[in-house]
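Trainee: Dropping the sequence and predicted coords here.
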Amino acid sequence: MTTVLDTPVAVRRSAMDLLARREHGRVELTRKLRQRGASPEMIEAALDRLTDEGLLSEARYLESFVASRARSGYGPLRIREELGQRGLARADIEQALKECEVDWRARLSEVWQRKFSGRRPADARERAQQTRFLAYRGYPMDLIGRLLSGREDD
């Protein structure tokens, strides 16, 4: 059963339902409300009001997203890219990554331990395989290189 969002109350209720499940960014929330049939004017008014009331917060969304993805084993490069694709400002993304207090070196080591059982690469093929995997997860090449060569404390 699809509800038509044709009143400000319905748009607000739908937005609050989405926010009750998890934090959302303004762009993401706008897209979801549009998909549900709300007009752009009603969406903007509802989101402005939710922001004024502190129920919609880009900073909280960024903090939540970064923490969640870091716990899932993703690195800062991948997280930065995903947030950029979600329409967030580059400066806000950089600020959130700076303030997140995630030890990326420790996260990288945990991901590597889990995937490769702490086994350093024996040859160039294994090194390339491990490097590709960790780079895909979004870790910087300098950290990957230090980890794989056993110099992670440098």
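Mentor: That came in fine, so what should we check first?

Trainee: Please count neighbours and contacts with C-alpha atoms only from this point.
Mentor: Noted.

Trainee: what about residue 150, how many residues close to it?
Mentor: 11 (other CA atoms under 10 Å).

Trainee: Same question for residue 109.
Mentor: Neighbour count for residue 109, taken as other CA under 10 Å: 19.

Trainee: now residue 38
Mentor: Residue 38: 21 neighbours (other CA under 10 Å).

Trainee: Am I right that it is in contact with residue 11?
Mentor: Yes - contact criterion CA atoms under 8 Å: residue 38 and residue 11 qualify, at 6.6 Å.

Trainee: burial measure for residue 14, as a count.
Mentor: Neighbour count for residue 14, taken as other CA under 10 Å: 20.

Trainee: now the one 4 residues further on
Mentor: The criterion is other CA under 10 Å. On that basis, residue 18 has 15 neighbouring residues.

Trainee: now it: how far from residue 90?
Mentor: Residue 18 sits 24 Å away from residue 90, going by CA to CA, to the nearest Å.

Trainee: Hmm, residue 46 and residue 12 touching each other?
Mentor: Yes - counting by CA under 8 Å, residue 12 touches residue 46, with 5.5 Å between them.

Trainee: which SSE is residue 59 in?
Mentor: For residue 59, the host element (DSSP states H and E) is helix 58-71.

Trainee: Who are the packing partners of that helix?
Mentor: helix 76-85, helix 90-99 (3 or more CA pairs under 8 Å, 6 or more residues apart in numbering; DSSP states H and E).

Trainee: putting a second one here so we can go through both:
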Amino acid sequence: MKIALNIRRAAMDLLARREHACHELASKLSRKFSPFIESDDCPLSSDQFHDLIVEQIQRLTEENLQSDERFVESFINGRKTQGKGPLRIRQELEQRRVSSELIEAYLDESDEQWQELARQVYQRKYGSADAVAYQEKSKRLRFMQYRGFSLGIIFSLINE
């Protein structure tokens, strides 16, 4: 079927650029093909078209061209590079509807590397200057919380 082939090609184009989670890929494909679905030229109903998208994604997963595991690993590494902490990364993965089991498997919040990453982010932003005033400490705490680091890590940095 020509429609299935077009869906597969579009999915492979997206996957060639970067890894995608299943749900993310399905929503992008739905958006891409929504004008076609709504037109009179489409022989399929909206539900049939969605089923066809899901079927093509399952095929790509079986062929190991799409992998939620690779997506999670790549996503975590990219966010670490940006200086994001484990809480922020977890939230972003949950927004992308990645399973909590997969998040738990790849995101170890107790790992010592988060302490070191937080130290690097903190030093890059504030240098070695100590926060003396309460307002300044609060500002630094909010910044590090926004970045996704736990309060325990943040307090240890601020009180060093």
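Mentor: Structure's in. What do you need? Here the structure is a predicted model, which means the values were calculated and not measured.

Trainee: TM-score of the superposition?
Mentor: Between these two chains, after superposing, the TM-score reads 0.89 (TM-score structural alignment, normalised by the length of structure 1); 144 aligned residues with a CA RMSD of 1.6 Å.

Trainee: What lines up with residue 125 of structure 2 in structure 1?
Mentor: Aligned counterpart of residue 125 of structure 2 in structure 1: residue 115 (TM-score structural alignment).

Trainee: before we move on, what about residue 69 of structure 2?
Mentor: Residue 69 of structure 2 maps onto residue 59 in structure 1, by TM-score structural alignment.

Trainee: ditto for residue 153 of structure 2
Mentor: Checking TM-score structural alignment: residue 153 of structure 2 goes with residue 143.

Trainee: Then residue 31 of structure 2?
Mentor: Alignment note: residue 31 of structure 2 maps to residue 35 in structure 1; criterion TM-score structural alignment.

Trainee: and what of residue 11 of structure 2?
Mentor: Residue 11 of structure 2 maps onto residue 15 in structure 1, by TM-score structural alignment.

Trainee: I figured its match hits residue 29, correct?
Mentor: Yes - counting by CA under 8 Å, residue 15 of structure 1 does reach residue 29; the two are 7.0 Å apart.

Trainee: For the aligned partner of residue 104 of structure 2 in structure 1, which residues are in contact?
Mentor: Under the alignment (TM-score structural alignment), residue 104 of structure 2 pairs with residue 94 of structure 1. Residues near residue 94 of structure 1 by CA atoms under 8 Å, 6 or more residues apart in numbering: residue 80.

Trainee: returning to what we had before: list the residues that contact the match of residue 11 of structure 2.
Mentor: Contacts of residue 15 of structure 1 by CA under 8 Å, 6+ apart are 29, 33, 46-47.

Trainee: okay, which residue is most central for structure 1?
Mentor: Closest to where the C-alpha atoms of structure 1 average out (CA atoms, centre = their mean) is residue 65, at 3.9 Å.

Trainee: What's residue 47 of structure 1 aligned with over in structure 2?
Mentor: So residue 47 of structure 1 corresponds to residue 57, using TM-score structural alignment.

Trainee: helix or strand for that match, which one?
Mentor: Counting by DSSP H and E, residue 57 of structure 2 is part of helix 46-62.

Trainee: three-state assignment of residue 139 of structure 1?
Mentor: coil (DSSP: H, G, I helix; E, B strand; the rest coil).

Trainee: Tell me how many other residues crowd it.
Mentor: Going by other CA under 10 Å, the residues that sit close to residue 139 of structure 1 add up to 23.

Trainee: So it is in contact with residue 75, correct?
Mentor: Yes - assessed by CA under 8 Å, residue 139 of structure 1 is found in contact with residue 75 at 4.6 Å.

Trainee: can you list residues touching both of those two?
Mentor: Residues touching both residue 139 of structure 1 and residue 75 by CA under 8 Å, 6+ apart: 104, 108.

Trainee: and the aligned partner of residue 75 of structure 1 in structure 2, what does it touch?
Mentor: Here residue 75 of structure 1 is matched to residue 85 in structure 2, going by TM-score structural alignment. Residues counted as contacts of residue 85 of structure 2 (CA under 8 Å, 6+ apart) are 79, 114, 117-118, 147-149.

Trainee: No further questions, thank you.
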